[in-house]
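Undergrad: Give me the fold of what follows.
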Amino acid sequence: MTGEDGGPLAAQWVARKQVSHDELLISGGALWWLQSDPDLGGARRLMRAAPDTPAQAQTPPGVSVGGWLHAYGGGSFAVTADAQWVVAGDSRIYRLRPGAEPELAVAESDGYQYGELHHAEDILLAVRGTDAGDQIVEITPQGGVRVLVSSTGFLASPQLHGGVLAYLEWDADRMPWDSTRLLLTDALPVRRSPGRLLAGSEQEAVVQPLWGPDGLLYFMSDRTGWWNLYRWTGEAIEPVAPMEADCAPAPWEGGYRSYAFTDSGQIVLTVHDGIRTQMVTVHRDGRRTQHATNLTSIKPYVATHGNRAFFIGSTPTSRPSVRTVDLGGPGDQSALPIIPDPDIAPAQPTTPIPIIRTVHTGELSIRYLLHQPGGGLPAPLIVRAHPGPTDDVPLRLDWAVQFFVSRGFAVAEVAYRGSTGQGRGFRQALHGHWGEYDVEDCATVAHQLLESGQVLPNAVFITGASAGGYTALQAACRRGPFTAATATSAITDPARWEKAVPRFQRPHAAILAGPAGEVRAEAVRVPVLLIHGTDDEIAAADDARRLSNDLTALGRPHEALFLEGVGHYLSAPAALERALLAELDFYERLMLREPQP
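TA: Next up is the predicted model:
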């Protein structure tokens, strides 16, 4: 069944509808973005739409856009008057011209991974990195490379204006959401000494620098404990829109732009509370106007053209898509998709919109999204620990969640300690306590729902992917409310993971790691399901195999599904379909067994 009649959603249908949209920008009066294609195994294609032209893919089927600079890529394309420049899956830059085959923009890669493309003043900039450090480089039309800045740490967000280069740098033992520096230098080769420091410190993370149309440098800083917008006037730094809210997400990828400028001098930016995202316009006189109030989730890519804003937004009943809103229209203007969504119909009208609930842990308030099945409560429960763990719980339609809701499960998505969108203090609360506080918060949510009689005893499951998989496995090692756990692409040992992951994430492992340590087979108390791709480049499949073998040796109930040729993300529809079916079957068989004392 496909769900059109209100019945359960089919795994195959769901897997094909997990389409992603990223890296939206305006160039040459046209709108450009990346979009995954389920017909090509989830490969990402560069899309273009213009007022007189419908959306069309600009990259051939054999090119998937998106490299692996800093492990997660970003800033994967730039557009010039006569070509497009993309970072492909091999982390090398290719030039695309109409009617021609893709050609390498830099003939020799020398082991570098490229990303963070930026085109300004007829110059194409990029960040490239190896295990030895990063460089900001200019790519010449002839395929040459001119090094502008070099660092043994990390570099990001090169922004050029009037021959002055602004960029971010952070040390090799830090993460960019904990400590970064915003620097300025003349765009001359080669700068191995630091540029002029404008902002940032051990206790301040600066993100998303952009030159405004007024010639001033804008950026987000969490110096007050919240990521807010500031500008450098040439003499001083001043706040633009101070508020007790985060206006930017943690920079997992390059190329984020959570704000943009209109022709009339307004600034459009996102405001996030960890679950819900709003779009706000800041006027010249400081007034703020909220737009697109029909949306509840907006990705960190905002673009403007004339009086219109463009972004990737969604609601609890519509998946993320490219949308637009008229900033100059009368009253509140709803954001409309620029491309009609052909598959809104299968959304179940009887499924309630998820509700935001709160549970208390000591003096802290932990919020979560509760999705209730159409058949009502009590119901079996799946507690979802988000990946990251420096991430959030967006209020948007997720067909993978609805797959389980359509089969009678309640799903609770927990914004546990360490989540983003709730300020610097909450974001860093998990430091040194990974596998403890996150597990406690997920368990507290489950206990609340059990005690209120809203979920069925002996049918309380926890699931997570990547870092969320580690949370799920640690929950399986404790006495608590959980009947079983599913861990997808899971980290199993922070210490071993720290040595094996790409350079970007090594500090993350060290900063988060606490007494919980490795997931040990002898500590596992409930059945677990391990789902892992054999080509996982973030969390090695060998670690999951080791845990599976140890559980087998001890006779502990568990199941393992290893997906051949699949990486960290189950982006290919076939891989996601198998994972969904395996997880559903795991829960349903456990619910059929006799309750354990």
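
Undergrad: For the rest of this, base every contact and every neighbour count on C-alpha atoms.
TA: OK.

Undergrad: need the helices for the chain, in chain order.
TA: Here the chain has its helices, by DSSP state H, at 11-17, 399-405, 424-427, 437-451, 467-476, 494-500, 506-512, 541-554, 573-592.

Undergrad: Adding distance to P457, write those out as JSON lines.
TA: Listed next are those as JSON lines, based on distance: least, Cα to Cα, whole Å:
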{"stretch": "helix 11-17", "distance to P457": "26"}
{"stretch": "helix 399-405", "distance to P457": "18"}
{"stretch": "helix 424-427", "distance to P457": "31"}
{"stretch": "helix 437-451", "distance to P457": "7"}
{"stretch": "helix 467-476", "distance to P457": "16"}
{"stretch": "helix 494-500", "distance to P457": "32"}
{"stretch": "helix 506-512", "distance to P457": "32"}
{"stretch": "helix 541-554", "distance to P457": "25"}
{"stretch": "helix 573-592", "distance to P457": "10"}
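
Undergrad: The structure of the following sequence is requested for comparison with the preceding one:
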Amino acid sequence: MSETTTAPYGNWKSPITSDVVVQGTTPLVSVQLDGDNLFFAEAHPSEAGRNTVFCQSRDGRIHECTPAPFNVRTRVHEYGGGAFTAHEGNLYFSNFADNLLYVRTADGDIRKLTDDGNHRYADGIVDGRRKHWIGVREDHTKSAIFAETTLVRMNLDGSDEKIIVSGNDFYSNPRLSDDGQHLCWTTWNHPNMPWDETELWIADLTDDGALTNERKVAGGKGESVVEPVWSPDGHLYYISDRSNWWNLYRWDGDSTSAVCPMEAEFSSPSWVFGISHYDFVNKDTIVCSYTQNGTWYLAELDTASGDIHRLDSQYTVFGSIHSNGQKLVYLAASPSSFSVLIESDADGKHPNILRTSAELTVSQDYLSQPESIEFPTTGGKTAHAIYYPPHNPDFTAPAGEKPPLLVHVHGGPTSSSSSALNLSTQYWTSHGFAVVDVNYGGSSGYGREYRDRLKGQWGIVDVDDCVYAALYLVERGDVDGARIAIAGGSAGGYTTLAALTFRDVFRAGASYFGLSELEIFAQETHKFESRYMDSLLGPYPAAKDVYYQRSPIHFTDQLSCPVIFFQGLDDKIVP
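TA: Next up is the predicted model:
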């Protein structure tokens, strides 16, 4: 056993260097099953972030379906997601460069299905009975901020494209029942975001694919309905937060019932299309993921009894869950593992890693393990965070010294930090810093009431919670109150700048593509987020004074510590 070196916190040497942090990774984007064929998308940073789809055929061989220059991404809502779907070995995908829809046939030919680059496509499915592609279309012909979003269908050769559902501002989740008789979808209007208020609709399909008998199944004022999935026996399942928690519900054609009421979240904010937190193994069994206190679990749910039990797993984050009845595939990560693609038996047993996003090139001995904490904040409430203490097996600190603290602020702001391995965090902890990922009021994963804390309070609640997270760790004796820094990206960058400007707790900060002028964001951002500020700050321009008072750029004279800025000139989301 080697001896440790005594050195001040922050001066530790670590094998987790900046080069290791930025080493090549291949993020796993999404997964889909088409019969026995498995399709999955990867992002390749070495190719300027190009996304490409691979297929594992039933014989186990893996091959690339969309070679360069194809980039399987969509810009619907700018954040994309749901860029491909597969049916009978044919892959239908959106190409990022020209926004066109393509098909890669089972024999390897690739051809265009659409011609108008002003039309963007996402979240597609295939109606095999009628030979139609059905999905979301975002029409930018007239304007980007006033783009028209509809549901469309077209023949599988790209001909005869028709709008089948229109009239609302946004659509998502077109899903076809197994018998091909019914189509469901979710929809919402400005100023709502999909985690605020959505509706779930259903319609019958005629033989030629026309919709009849359209009716609302769920949703409305104060209710977010997401992730509709048809069961093998024709019932419609969905996730709703009507109980304060995103829980599973079942609609049998006449009535709705809660499947498994829990104080847990079975979904996450729909920033992108195509999220999938559950799927059917058979008509009576669902495999799902849910989160409690910042940790995700994989579970098996009996739809008849509502009984749920966790599946044994070393992982703490799960997503893109799919089953064909014989096997289960999903993405997973943990505090000591990058994202992996896993295939298992349908009941979750015998998991096998098919793909890894990156290999850990340093010993796990250097990894700090996360601690979920709940701390007091303003108004007699509590908030949540994930704390990483400094850790390096080669070093100890001088007796009595407390480590410096880096407060990390996630983006969104309607999002959350997870416990998945992040080498940026481990860089700091292995060099002798403590890190806390703050899931401030407004974050997802803790119920709707917690998520709604930020309504009208952005720049206040989030800032207070970051301050109180730091002060809690100081009071607990974990960190040095005189050495606290803060950093965040996008919305987290805004919170960082607001905390540095309007509070006197932090000694340095870093803003990564953060907002500093809220009025410009409200006026110039893309359609999907163009009314997001209505709920976070108030309608613009009626609440113009609020936008001004909470914009750090107008109060730079109050900054009294160093701050570094990283900003992108071509950023369409944060202008």
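
Undergrad: so what number do they get for TM-score?
TA: For this chain pair, the superposition-based TM-score is 0.87 by TM-score structural alignment, normalised by the length of the second structure; 531 aligned residues with a Cα RMSD of 2.4 Å.

Undergrad: Just say which of the helices of the first structure is most tucked in.
TA: Most buried of the helices of the first structure by mean neighbour count (mean count of other Cα atoms under 10 Å) is helix 467-476; its value is a mean of 29.

Undergrad: Give me the nearest residue to W185 of the second structure, chain neighbours excluded.
TA: Leaving aside its chain neighbours, W185 of the second structure sits nearest to P174 (4.4 Å; criterion: Cα to Cα, 6 or more residues apart in numbering).

Undergrad: counterpart of the one you found in the first structure?
TA: Structural correspondence for P174 of the second structure with respect to the first structure (TM-score structural alignment): P158.

Undergrad: What of L113 of the second structure?
TA: Checking TM-score structural alignment: L113 of the second structure goes with A105.

Undergrad: pretty sure its match is touching S91, no?
TA: No - contact status for A105 of the first structure versus S91: not in contact, 11.7 Å apart, counting by Cα atoms under 8 Å.

Undergrad: In the second structure, what residue corresponds to A43 of the first structure?
TA: So A43 of the first structure corresponds to R50, using TM-score structural alignment.

Undergrad: Its match and N90 of the second structure, how far apart?
TA: From R50 of the second structure over to N90 of the second structure the distance is 21 Å, taken as Cα to Cα, to the nearest Å.

Undergrad: What of E359 of the second structure?
TA: 31 Å.

Undergrad: now do D19 of the second structure
TA: Applying Cα to Cα to D19 of the second structure and N90 of the second structure gives a distance of 40 Å.

Undergrad: need the strands for the stretch 101-250 of the second structure, in chain order.
TA: Per DSSP state E, counting those that start in this stretch, the stretch 101-250 of the second structure carries strands over the ranges 101-104, 110-112, 119-127, 132-139, 148-155, 162-165, 170-176, 182-188, 199-205, 211-219, 225-230, 236-240, 247-251.

Undergrad: most centrally placed residue in the first structure?
TA: The centroid of the first structure falls nearest to W252 when counting by Cα atoms, centre = their mean (6.5 Å).

Undergrad: what's the closest of the helices of the first structure to D131 of the first structure?
TA: helix 506-512 (11.4 Å; Cα to Cα).

Undergrad: In the second structure, point out the residues matching that closest one.
TA: Helix 506-512 of the first structure covers residues 530-536 of the second structure once aligned (TM-score structural alignment).

Undergrad: Give me the contact list for that stretch.
TA: Residues from elsewhere that reach stretch 530-536 of the second structure, judged by Cα atoms under 8 Å, 6 or more residues apart in numbering: 145, 190-193, 454-458, 522-524, 539-540.

Undergrad: ditto for stretch 149-168 of the second structure
TA: So stretch 149-168 of the second structure is contacted by 112-114, 131-139, 169-171, 174, 187-189, 210-211 (Cα under 8 Å, 6+ apart).

Undergrad: are any of those residues buried, and which?
TA: Those of these that meet the buried threshold are 112-114, 132-139, 169-171, 174, 187-189, 211, by 16 or more other Cα atoms under 10 Å.

Undergrad: In the stretch 201-350 of the first structure, what residue spans correspond to strands?
TA: Using DSSP E, counting those that start in this stretch, strands in the stretch 201-350 of the first structure cover 206-211, 217-221, 228-232, 237-239, 259-261, 267-272, 277-282, 288-291, 297-305, 308-315, 318-326, 336-337.

Undergrad: Pull the distance from the fourth one to the chain's centre.
TA: With Cα atoms, centre = their mean, to the nearest Å as the basis, the distance from the averaged C-alpha position of strand 237-239 of the first structure to the chain average is 28 Å.

Undergrad: Superposed on the second structure, what's the mean shift for it?
TA: Mean deviation of strand 237-239 of the first structure relative to the second structure after superposition (mean Cα distance after the TM-score superposition for the first structure): 1.2 Å.

Undergrad: what's that strand packed up against?
TA: Judged by 3 or more Cα pairs under 8 Å, 6 or more residues apart in numbering; DSSP states H and E, strand 237-239 of the first structure is in contact with strand 228-232.
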